[in-house]
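Trainee: below are the sequence and a predicted model for it; my questions follow.
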Amino acid sequence: MHRPSETRLRFFGLALFGLVVVADVGYLLLVRGLDLENHPLLTYPIEPDVDDVLGSIATATVGTVLTWLRPRNPIGWLVTVAGLSLALCTAGQAYGARALVLDDRLPFGALVLALTAGLWVVSVFVPVTLLVVRYPTGTLSGRWPARFERVALTGLVVHYVGYSMTREAVTDVVRDTSSVLTFQPVGIPLLIGGAAIVLIAAVLIIGEAAVRIRRRPGPERSALLLLLASTVTAALVIFFGPTERFGTVAYAAVLVAMAVGVLRHGALGIEVTLLTGDRNDPFAMLNRLGVPMGEAIDDQTLGSVLARLRDALGVEGIGIAGPAGAQVGTLPAEPLEVPLTFGGNLLGTMRVGPRVGRSAWTGADRRIAEAVAPLIAAVLHAVRIAEELRLEKERVVSATQAERGRLRQELHDGLGPALTGIGLGLDALAPTVPGEGAEMVSRLRAEVSSSLEETRRIIDDLRPAALDGADLVEALRRRTDQVRDAGLLEVSLEAPSVLPSLPPPVTAAAFRIAEEAITNVVRHAHASRCTVRIALDDRLVVEVRDDGVGWTGPRPGGVGTASMTERAERLGGTLLIERAEPGTRVRAELPVGAP
């Protein structure tokens, strides 16, 4: 299914915000003249409610900002839906009242009243249920939250439909229902049932969120706790508060909680660094630096750490002077310099610029820089060790490949022809040897043939014969054609028409992994189809996917999985085997920089 681009999603969010503004402006225009005391048709005088207008616009504004920053995260869309529901509710009620009371030229007044009355409940319970269950990451944390979400959504739909079918959807605003077509016997049960479902879902979601608060890491826990407290309080105040003004303030508190969650705790993955950075929050600073330090170390690690440190300190630039130097941002001519030592060895010098908006650094800046210097020195040391290991691995792989090539050549040009010659000699000798001697010659001939086959197998293991005179794609195409033509499996190959030249170890490992995965599908998967995909970006990706019974773990006594994993890891790559829907997916990623 085609997914809309993030740009299109952002502009759709702006369009929804524009709809909220139009609805609020329409409400202010339509509500004029409806503040009539003791009117025979109006249930109560309708006065312009600035609180509802400001509430819907503020809610939609927060939602639009979040959808712009994270267009694929549902949190922003849920907030926008809450604001849009409130705006459409107030505008629809004003339109319906005006059409039935003041201006009979406006059509469908009762219908608009019925369709928009239930949106008020949507605007209140979307934050309490659908927003809370996904906050702060936008994802569901398990099967039960997903079920609770579906229950809440079902309840909201049932309640809205039921309320729209009742007489009260109109008589709450206008007394005259002579022109109203209602379905009271159906609407009332749906209204009550939907409300009960929503309340049950809200209790379950709030309970699940309370459990999730204990399990989340610090920043997420704080953001979720703040939002949960504000939404529950807002819902209680809106339904049981003494005046509507209290409800408006409580609803605004939810928006404030979301703003604090984003600005202070990085909710939705949005990091906002103010002028002071994280220098006043040591935990946040360590947490920010700890993310890249916990990941795999490569040539991008040092730059990533420096970028996070610059944001945490709120400085214009930071860099390291030395053999493995790096710099993020801009540095002045005379920056603050702090030596980086590890194990008594000087690795380099950390150079720190002034804080944003200042022209010089202070004594507090020096103390903070000196405090984080050991961490940066440890990262720098780890980067150097990782680089040395990478170079050593490349040297070992190169030496191994050279030795494998030499052995293959010697077996191919020496032992193989020698065994073939012995076999021919025994064939010539057999007719001249009588009796038991002939039987001995026959057994020797069989042993020579077996040794020759074993030699050929070893030669092929050192480098697959299928790759002689063919590139990886052509060799795999031949292999998949063989499997398909034999009637074993329907196999398809998805690969670029031309691959650039790859290092021989990478080509051999990729072919062997794909071949072993296809063999496993034929033998164990009970599949009807299999797809082999080859892709090349910064790494060579080999993926084999089938529609069989699914991966259940390595088979006892089997060596295929271990062999594939060893081939990938020997080159510094990775191998992943997992269940798919349906079947199994084997995915290998190999660095194309391997020698």
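Mentor: Ah, there it is.

Trainee: only C-alpha atoms for contact and neighbour calcs from this point on.
Mentor: OK.

Trainee: show me which residues of whichever helix or strand Val132 is part of are buried.
Mentor: Taking DSSP states H and E as the criterion, Val132 maps to helix 132-134. For helix 132-134, a neighbour-count test (16 or more other C-alpha atoms under 10 Å) marks Val132, Val133, Arg134 as buried.

Trainee: what's the nearest residue to the first one if we skip its chain neighbours?
Mentor: Using C-alpha to C-alpha, 6 or more residues apart in numbering and skipping residues adjacent in sequence, the residue nearest Val132 is Leu228, 6.6 Å away.

Trainee: and Glu388, how many neighbours does it have?
Mentor: Applying other C-alpha atoms under 10 Å, we find 12 residues neighbouring Glu388.

Trainee: how close does it sit to Gly303?
Mentor: 18 Å (C-alpha to C-alpha, to the nearest Å).

Trainee: so Leu340 lies in a strand, does it not?
Mentor: Yes. Counting by DSSP: H, G, I helix; E, B strand; the rest coil, Leu340 falls inside a strand.

Trainee: can you map out the strands along the stretch 301-450 of the chain?
Mentor: Residue ranges of the strands in the stretch 301-450 of the chain, as given by DSSP state E, counting those that start in this stretch, are 317-321, 326-329, 336-342, 345-352.

Trainee: ranking the ones you listed by burial, who's on top?
Mentor: Burial of these is given as mean neighbour count (mean count of other C-alpha atoms under 10 Å); strand 317-321 ranks first at a mean of 23.

Trainee: before we go on, here's another structure to hold up against the first:
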Amino acid sequence: MAFRARGLQTDPMWVPRAAVGAVAVLVGVAGLAGAAAEGFAAAAYGVRLPLTLALAGTLVGVGWSVAGALLAWLRPANAIGWLLLVVGTMTQLSLTEEAFAAAGWLGPAAAAGDWTARAPGLVLTLVGGWSIMAMLGTLPAFFPTGRPPGRTWWWPVGVVALGAVLIQLHWLAGQPSDDPLGAVSFVVYLAGAATIWVLATIRLARSAGPRRQQLAWLLGSVILIIVVNLLGDSLVAQVAQITSLYLLPAAIAIAVLRYRLLGIDASPRADPVRIVTEIGTHVGASADTEGELLTAVLAAVRRSVAAPGARIRDASRSVIACSGDLQPDAELPPTAFSAALAVGDLPLGVLEVAPKWPEEGFARREERMLAALAAQVAAVLHARSLAEQLEAQRDAAMDARTRERERLRHELHDGLGPALTGMGLGLAGLEDAIRASSATTALQITGVLRAEVARTVSEVRRILDDLQPTALEERGFAEAIRRGAVSVAAALPVSVEVGPLPALPPRVEQTAYRVVAEAVTNAVRHAGATRLDVCVRGDEGDNLVIDVRDDGAGFDPSRPPRDGIGLASMRARARELGGELAISSSDAGTTVTLRVPAAVLIA
């Protein structure tokens, strides 16, 4: 019981829907009672009309009320359903009262047609007659939105209402139809109704599907009702007149079932589990060649709501996938479905789905379906993005491996190769000195070889440390930079200053360490410097900034030396981090600056 109470509180339309239910029960009871009275009158007093026809005439109000109750229940805010429900209710109560009077259940006077004995019936007949005439004249103005399309429509609506009042007053006065009041009443009514119908016809011609079909069925049924009610009082005419009264709820049923009146979708519902399974099948089978995965997923989304087209925009609003008739640059109607695609707090893009009927849009059930599928599309888009990032990282790893091999080749060729060659030549000279019994020369050569071996061992250690800088793990980034620069510079004076640093990922530390080592090595080998300054700091934007300065001869940055590791390798390392390497050089020395943006640091 508590659950039901919460349900009523959360449904803002429970009061009008409860009223619809109560009125529907009232009309149903009145219809059954009227049918019983009609059957009793036929059996007791003779048949006024064929019983089937009489019963059909007695239940006309039920048909109108059912159509009105359906629309009022599904769309409580729309006046069309309430209009049909009120008119149908008044009509049914009036017909039931008339059947009661004919059956003699209201007394002999009422059965004889004495209106003084049927005061409630008189009121119901007047109100019911007025409501029917007013509805038939003004319904095209209110259909299907529940309000006239513009202010100019209210003038003929008011004229129709006034004409219907005058017609009922003329009937109440019992005057002949050709007296002045009757003529004026019909002229006023027809003038207003004709104006509305002319405007409705123009509106019909300008409308697009499905609004045109909805209006056509309504206008056609109302025209037929009016025409057949001018045929007279013959039995055939009465059959046609009673039958025509059921055309209005039939036309509304067609508008709902076939053309989704008011966005009410009575078509078979798509199975969300099947759609999600289909999306999963595409994810598992597609290699996403040029967006095939997203196109297949969009096709499944379209099929779930019979949409003509759908597309996906990425976070920058660029269209990355389309399906169906929707073009990348096509403008969507205001009724199109749009949902933001996100995983957690990460925005991925937007899902846009074009409606089959631009004027009607999507039914609420379809919007709920699309909203649920949007989460699946977001997951697919995120998975695709992760796959692309993984592919890019794999390519970057392959490129980095290739560059590392090239760097190692240069190291061996330009560093160890000449050193070993020199030692080989020294050993040959030492051999010659020994044969010549020249101890002095042999000792000199031995000293040179000893120094060359020491330099070669240091170079090998540096190369090994570049391959896997263990100093970072043992000493930390700042101390590793300080000791590494001093070790590479050997006897050259080096000043290392490390300021406050942002948090650095391991990959950033390793790459920065190697860039500093390479810059110091190049300065030692090629600059002829007498001093080196290394500054490592974080700037106001939490960027990592490293400056390596020397006081050497300098060079032209546009024509760097070909030997050594090379500036191209340092620039490549900087680009791996999304950073940049800047070089300024003059006769007073060279400065190499590495800058890594904060976006890379927190990635």
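Mentor: Sure thing, it's come through. Here the structure is a predicted model, which is why all the values come from computation and not from measurement.

Trainee: could I get the TM-score for this pair?
Mentor: Remark: TM-score between the superposed chains equals 0.43 [TM-score structural alignment, normalised by the length of the first structure]; 312 aligned residues with a C-alpha RMSD of 5.1 Å.

Trainee: that older thread, host element of the residue nearest to Val132 of the first structure?
Mentor: Applying DSSP H and E, one finds Leu228 of the first structure within helix 218-240.

Trainee: show me where the stretch 401-550 of the first structure has its helices.
Mentor: For the stretch 401-550 of the first structure, the helices defined by DSSP state H, counting those that start in this stretch cover 416-429, 436-462, 472-485, 504-520.

Trainee: who are the packing partners of the last one?
Mentor: This means helix 504-520 of the first structure. helix 472-485, strand 539-546, helix 560-570, strand 584-591 (3 or more C-alpha pairs under 8 Å, 6 or more residues apart in numbering; DSSP states H and E).

Trainee: with the third one instead?
Mentor: Packing contacts for helix 472-485 of the first structure, counted by 3+ C-alpha pairs under 8 Å, 6+ apart, involve strand 490-494, helix 504-520.

Trainee: now do the longest one against strand 490-494, angle only.
Mentor: In other words, helix 504-520 of the first structure. On the basis of axes from the mean of the first three to the mean of the last three C-alpha atoms, to 10 degrees, helix 504-520 of the first structure is oriented at 150 degrees to strand 490-494.

Trainee: what sits against the nearest residue to Ala82 of the first structure once chain neighbours are set aside?
Mentor: Of all residues not flanking Ala82 of the first structure in the chain, Ser123 sits nearest, at 4.2 Å (C-alpha to C-alpha, 6+ apart). Contact analysis of Ser123 of the first structure by C-alpha atoms under 8 Å, 6 or more residues apart in numbering lists Val81, Ala82, Gly83, Leu84, Ser85, Leu86.

Trainee: after whichever strand or helix holds the second one comes which helix or strand?
Mentor: Ala82 of the first structure belongs to helix 74-101 when elements are defined using DSSP H and E. On the C-terminal side of helix 74-101 of the first structure, the closest following helix or strand by DSSP H and E is helix 109-117.

Trainee: and the next element down the chain from that next one?
Mentor: Once helix 109-117 of the first structure ends, the next helix or strand along the chain (criterion: DSSP H and E) is helix 119-125.

Trainee: rewinding a little: as JSON lines, the buried residues of helix 132-134 of the first structure with distance to Glu589 of the first structure would be great.
Mentor: JSON lines is the format used below for these (distance: C-alpha to C-alpha, whole Å):
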{"residue": "Val132", "distance to Glu589 of the first structure": "38"}
{"residue": "Val133", "distance to Glu589 of the first structure": "35"}
{"residue": "Arg134", "distance to Glu589 of the first structure": "32"}
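
Trainee: pick the one among these closest to Ala588 of the first structure.
Mentor: Arg134 (32.5 Å; C-alpha to C-alpha).

Trainee: the closest one touches Ile75, doesn't it?
Mentor: Yes. Taking contacts as C-alpha atoms under 8 Å, Arg134 of the first structure lies within contact range of Ile75: 7.2 Å.

Trainee: if we can go back for a sec, next helix or strand past the helix holding Val132 of the first structure?
Mentor: Next helix or strand after helix 132-134 of the first structure toward the C-terminus (DSSP H and E): helix 143-164.

Trainee: list of residues touching that next one?
Mentor: Taking C-alpha under 8 Å, 6+ apart as the rule, helix 143-164 of the first structure contacts 114-119, 121-122, 125, 129-130, 133, 140, 169, 186-198, 201-202, 204-205, 208.

Trainee: go again using 6 Å as the cut-off
Mentor: Here helix 143-164 of the first structure makes contact (C-alpha atoms under 6 Å, 6 or more residues apart in numbering) with Ala114, Leu115, Gly118, Gly187, Leu190, Leu191, Gly194, Ala195, Ile197, Val198, Ala201.

Trainee: picking that back up, rebuild the strands of the stretch 301-450 of the first structure as JSON lines, extending it with distance to Gly96 of the first structure.
Mentor: Listed next are these as JSON lines, based on distance: least, C-alpha to C-alpha, whole Å:
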{"stretch": "strand 317-321", "distance to Gly96 of the first structure": "59"}
{"stretch": "strand 326-329", "distance to Gly96 of the first structure": "58"}
{"stretch": "strand 336-342", "distance to Gly96 of the first structure": "68"}
{"stretch": "strand 345-352", "distance to Gly96 of the first structure": "64"}
